[in-house]
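Visitor: please find the sequence and the predicted model below.
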Amino acid sequence: MRIVEIFKSLQGEGKNQGAPCIFIRFAGCNLRCSWCDTAYAWEGGEEMSAGEVLDIVWRLHGTRICITGGEPLLQQQALLELLQKFAVHGYNVEIETNGTIAFTDMQEYASICMDVKCPSSGEQSDLDLLRHITPRDCVKFVVADVADCRYAQAVIAHYDIRGEIFISPVAGSDYLAIARYIVDQNLPVRFQLQLHRIIGVK
């Protein structure tokens, strides 16, 4: 599998925000979001075996793992092998995905955080995948403006999303306007700023 980096930090977003976490960033992505903050992971990376990844993770002394990208589900076969090894060792694993590739084969071994792409991203997720979200999983809308909030609101109204829902503003956007929209519309979401950007960690 192609891996860009493995490091330990605080989880900056999602349901585990603030918890110590080991991040495994897979190389390659099938989207090109306009506000992407990890464009360096679109290509490249180093070829690693599941055993090599597991060895690095073990030396970082953590129990919680976030598999991210890029888009990790582009390497499904290798990812599934890695998840099975993590399950044997009792790790708590979450996969961050852009919602364009089916993830049901992974749900036995990991929770899913599906990032639904809003209009400002210039990309689009497969909204039919939302029916596979379970209470163990979560959904995130990264929004740049109120128009994105309206899109998220329409998606939430149309789909029965069983996991927790987060709205996360793009860095530098009008946080207050987005927060006010959530409050005024009484959206069933949690407003969440990216913690890692606030405190300046990777």
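Guide: Looks like it came in fine.
Visitor: every contact and neighbour count from this point should use C-alpha atoms.
Guide: Noted.
Visitor: what's the burial count for residue 195?
Guide: Neighbourhood size, residue 195 [other C-alpha atoms under 10 Å]: 16.
Visitor: got the contact list for the closest residue to it other than its chain neighbours?
Guide: Using C-alpha to C-alpha, 6 or more residues apart in numbering and skipping the chain neighbours, the partner closest in space to residue 195 is residue 12 (4.4 Å). Listed by C-alpha atoms under 8 Å, 6 or more residues apart in numbering, the contact set of residue 12 reads 18, 194, 195, 196, 197.
Visitor: putting a second one here so we can go through both:
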Amino acid sequence: MPQPSLKVNEIFYSIQGEGPHTGMPAVFLRLAGCSMGCVFCDTRYAFSDGQLMPLTDIVQAMEKYPCRNAVITGGEPTEQDFAPLAALLKQRGWCLHMESNGAHDADVSNIDFLVISPKKYVSRQMLQKAHTIKIVVGQETDLQDLQNYFQYANERTAVCLQPQSNLQENIDLCVKLIKQNPFLRLSLQTHKMANIK
């Protein structure tokens, strides 16, 4: 019987550069594949490029680093059955973060911290499971639609605005919106600003 596998784009060790855990060292597991295909995506190379890896090989590749924080990202990780890997990593003492567009309702019971970044469409169930809702904001963003996510802000769930491509005009727009709605938070891609690889 073949061992369960996932299509992996890359595994690397770095610093979390955005969201509420900015500055946290983590092993990033980037799974391949995303059917959303957003034109502004900064990881378009992960839409298709990747290799099939057995779960044990993935764990072995991740455990060569001196860290037990993991960020499962993509592509879009929920387009593959990541749950068995998440269960295996939890058994081995990992703290698991996931970044997803939230389009597919998925089993995130072993995920310690879930970030949902809505794009063209999003599952209401995934929004309700999120610890952070991170919305990419640019000059073309429908600000009326943006307000639909404000209702999810509470003591458990933060709603962050992330300026598209770190452009100053988008930063200015986010700051204006946050000052008008002080329950919102700003998320900058500090890894790009600091040129962290």
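Guide: Yep, it's here. Small disclaimer: the values here were computed from a predicted structure and weren't measured.
Visitor: in three-state terms, label the residue nearest to residue 195 of the first structure for me.
Guide: What DSSP: H, G, I helix; E, B strand; the rest coil gives for residue 12 of the first structure is coil.
Visitor: that one maps to what in the second structure?
Guide: The pairwise alignment with the second structure assigns residue 12 of the first structure to residue 17, based on TM-score structural alignment.
Visitor: measure its match to residue 196 of the second structure for me?
Guide: Using C-alpha to C-alpha, to the nearest Å, we find residue 17 of the second structure at a distance of 8 Å from residue 196 of the second structure.
Visitor: could you do residue 75 of the second structure as well?
Guide: From residue 75 of the second structure to residue 196 of the second structure the distance is 20 Å (C-alpha to C-alpha).
Visitor: so where's the longest helix in the second structure?
Guide: Counting residues, the longest helix found in the second structure (DSSP state H) is helix 168-180.
Visitor: for that one, packing partners?
Guide: strand 132-137, strand 158-163, strand 185-186 (3 or more C-alpha pairs under 8 Å, 6 or more residues apart in numbering; DSSP states H and E).
Visitor: make TSV from those and add distance to residue 34 of the second structure and mean neighbour count to it.
Guide: Shown next, in TSV, are these (distance: least, C-alpha to C-alpha, whole Å; neighbours: other C-alpha atoms under 10 Å):
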stretch	distance to residue 34 of the second structure	mean neighbour count
strand 132-137	17	24
strand 158-163	20	25
strand 185-186	26	20
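Visitor: any chance of these in JSON lines, plus distance to residue 95 of the second structure?
Guide: Shown next, in JSON lines, are those (distance: least, C-alpha to C-alpha, whole Å):
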{"stretch": "strand 132-137", "distance to residue 95 of the second structure": "16"}
{"stretch": "strand 158-163", "distance to residue 95 of the second structure": "19"}
{"stretch": "strand 185-186", "distance to residue 95 of the second structure": "24"}
